[in-house]
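In: sequence plus the predicted model coming up.
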Amino acid sequence: MIHIAIVEDERLSAERLKVLVQELSPEYSVVALLDSVESTIQWLKDNSSPDLILLDIQLNDGVGFDLLADDLISCPVIFTTAYDEYAVKAFKYNSIDYLLKPIDRAELENALEKFKKYGERTVSPEVKDQFGQVSRMLSGSYKKRFLVKLGDRFQPFTVEDIAYFVSQNDLTCLVTRSGDKWPMDQSLDQLQELINPLDFFRINRKLIISLPAIKEIHSYFNSRLLLKLDPHADDEVIVSRERVANFKRWMDL
């Protein structure tokens, strides 16, 4: 018997999904219908882990990703979502299986067959590291503006104004599309937590770039990439070898 928990805050959708699961095979047993992050946390504390969770992305009290980012779920997960293609691309980028609402019976059957084939697989630590970012993206909590101070002057910038962030000589700077450079109080590590990863990518220890700033991409020795940016950067812009694969996926969303 395969024990499945369904986390879905729309009651009719939850009941329909339960019926579909039970109709597909008598080996599937729905052991819980949960409607919130809070109730799911409590149920997981009070019960043994199911074999699989069908998890809605957006719940009334939070985002389903939060349960995985906090290591509250140890079994495999199939996400369900009503989000459009833009958000679905984010799920693909993070190698997450999903079903688009309204749930199609054949797609559900295929997803469950895939689970049975790879049943021992759980979400990798690398993917878990990215759940927090995607969760913030879906909740709209990434910064949209920065207020930068230079001397007695304050200057606001939207994220659309920013070409890239660069760290030089222990100083982090915001570089605008027009080439102006403004010092920042935050480090690149701190900025990386504040900006949307669909719009910005950290290519190495010293640079976080926006997509519109990239004008040319060239192969470089030692399996790296050489970028030409606009506005022009002071130093060579190299995508570090360990970031090349993710950079290509980011570019291809």
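Out: That came through, no problem.

In: please make it C-alpha for all contacts and neighbour counts, starting now.
Out: Noted.

In: quick one: the helices in the stretch 151-253 of the chain, in order.
Out: Here the stretch 151-253 of the chain has its helices, by DSSP state H, counting those that start in this stretch, at 188-194, 244-251.

In: so which of the ones you listed is nearest Ile162?
Out: helix 188-194 (12.5 Å; C-alpha to C-alpha).

In: right, and the helix or strand after the strand or helix carrying Ala32?
Out: Assigned by DSSP states H and E, Ala32 belongs to strand 28-34. Going down the chain from strand 28-34, the next helix or strand is helix 37-46, by DSSP H and E.

In: how far off centre is that following helix?
Out: Offset of helix 37-46 from its chain centre (C-alpha atoms, centre = their mean, to the nearest Å): 23 Å.

In: show me what whichever helix or strand Ile53 is part of is packed up against.
Out: Using DSSP H and E, the element containing Ile53 is strand 52-56. Counting contacts by 3 or more C-alpha pairs under 8 Å, 6 or more residues apart in numbering; DSSP states H and E, strand 52-56 packs against strand 2-7, strand 77-81.

In: give the next helix or strand downstream of it.
Out: strand 58-59.

In: what helices or strands is the helix or strand that that following strand is followed by leaning on?
Out: Sequence-wise, the next helix or strand downstream of strand 58-59 (DSSP H and E) is strand 62-63. If contacts are counted by 3+ C-alpha pairs under 8 Å, 6+ apart, strand 62-63 sits against helix 125-139.

In: another structure for you, compare them:
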Amino acid sequence: MKILVPFKDQLLLINISDISCFYTSDKNTFIYLTNGQKYSYSKSLEQIATTLNPDQFNRANKQFIVSRERVKNITIWFDNRLLITLDTKVPERIFISKNKASEFKNWIVKK
């Protein structure tokens, strides 16, 4: 599966497998790729989540949708939250709330 991303005067065709995460901040959404590039994207995380395969992507919190294949480390944080580290540098830490931690752990190991 691929998505079209407007960039300057082009439409870039991006493979879903190249995406580490989708991130939103101040009503702006960005796609972070495994090669370190990021692109602005016009859809909200809610809209994006409905188009993605739930076996491949998970809504980590209000700001991130993460790719299962790009999760490199999971740290148990204070109050039983999880801290997720991806293979790509992102602008802020990705936390999974203690309420979603069990669901996330089940998702990350299922194939």
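Out: Arrived safely. Quick caveat: nothing in here was measured; it's all calculated off a predicted structure.

In: on that earlier part again, make TSV out of the helices and strands packed on strand 52-56 of structure 1 and add mean neighbour count and distance to Ala245 of structure 1.
Out: Conversion of these to TSV gives the following (neighbours: other C-alpha atoms under 10 Å; distance: least, C-alpha to C-alpha, whole Å):
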stretch	mean neighbour count	distance to Ala245 of structure 1
strand 2-7	20	33
strand 77-81	20	24
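
In: turn the ones you listed into CSV, including distance to Phe91 of structure 1.
Out: Output for these, formatted as CSV (distance: least, C-alpha to C-alpha, whole Å):
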stretch, distance to Phe91 of structure 1
strand 2-7, 18
strand 77-81, 9
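
In: state the distance from the spatially closest residue to Val77 of structure 1 that is not a sequence neighbour to Leu99 of structure 1.
Out: Nearest-residue entry for Val77 of structure 1: Ile53, 4.9 Å, with adjacent residues in sequence omitted and distances by C-alpha to C-alpha, 6 or more residues apart in numbering. The gap separating Ile53 of structure 1 from Leu99 of structure 1 is 13 Å, by C-alpha to C-alpha, to the nearest Å.

In: overlap in contacts, those two.
Out: Shared contacts of Ile53 of structure 1 and Leu99 (C-alpha atoms under 8 Å, 6 or more residues apart in numbering): Ile78.

In: check the gap between the alignment partner in structure 2 of Val175 of structure 1 and Val90 of structure 2 for me.
Out: Structural alignment (TM-score structural alignment) places Val175 of structure 1 against Tyr32 in structure 2. Counting by C-alpha to C-alpha, the gap from Tyr32 of structure 2 to Val90 of structure 2 is 8 Å.

In: neighbour count winner among those two?
Out: Between Tyr32 of structure 2 and Val90, Tyr32 has the larger neighbour count (other C-alpha atoms under 10 Å), namely 21 against 17.

In: list the contacts for the more buried one?
Out: 19-23, 38-39, 88, 90.

In: mind listing what the nearest residue to it once chain neighbours are set aside touches?
Out: Counting by C-alpha to C-alpha, 6+ apart, the nearest residue to Tyr32 of structure 2 once its immediate chain neighbours are dropped is Lys38, at 4.5 Å. If you count contacts by C-alpha under 8 Å, 6+ apart, Lys38 of structure 2 has them with 30-32.

In: strands of structure 2, residue ranges please.
Out: 2-7, 10-15, 19-25, 28-33, 38-41, 57-59, 64-67, 71-76, 82-86, 94-96 (DSSP state E).

In: quick one, which of these is nearest to Trp107 of structure 2?
Out: For Trp107 of structure 2, the closest of those is strand 57-59, at 8.0 Å, according to C-alpha to C-alpha.

In: onto which residues of structure 1 does the closest one map?
Out: On structure 1, the counterpart of strand 57-59 of structure 2 by TM-score structural alignment is residues 200-202.

In: what does that stretch contact?
Out: Here stretch 200-202 of structure 1 makes contact (C-alpha under 8 Å, 6+ apart) with 192, 208-211, 247, 250.

In: need those in JSON lines (columns: neighbour count and distance to Leu33 of structure 1).
Out: JSON lines is the format used below for the contacts of stretch 200-202 of structure 1 (neighbours: other C-alpha atoms under 10 Å; distance: C-alpha to C-alpha, whole Å):
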{"residue": "Gln192", "neighbour count": "17", "distance to Leu33 of structure 1": "36"}
{"residue": "Ile208", "neighbour count": "21", "distance to Leu33 of structure 1": "42"}
{"residue": "Ile209", "neighbour count": "21", "distance to Leu33 of structure 1": "43"}
{"residue": "Ser210", "neighbour count": "22", "distance to Leu33 of structure 1": "42"}
{"residue": "Leu211", "neighbour count": "15", "distance to Leu33 of structure 1": "41"}
{"residue": "Phe247", "neighbour count": "17", "distance to Leu33 of structure 1": "39"}
{"residue": "Trp250", "neighbour count": "18", "distance to Leu33 of structure 1": "35"}
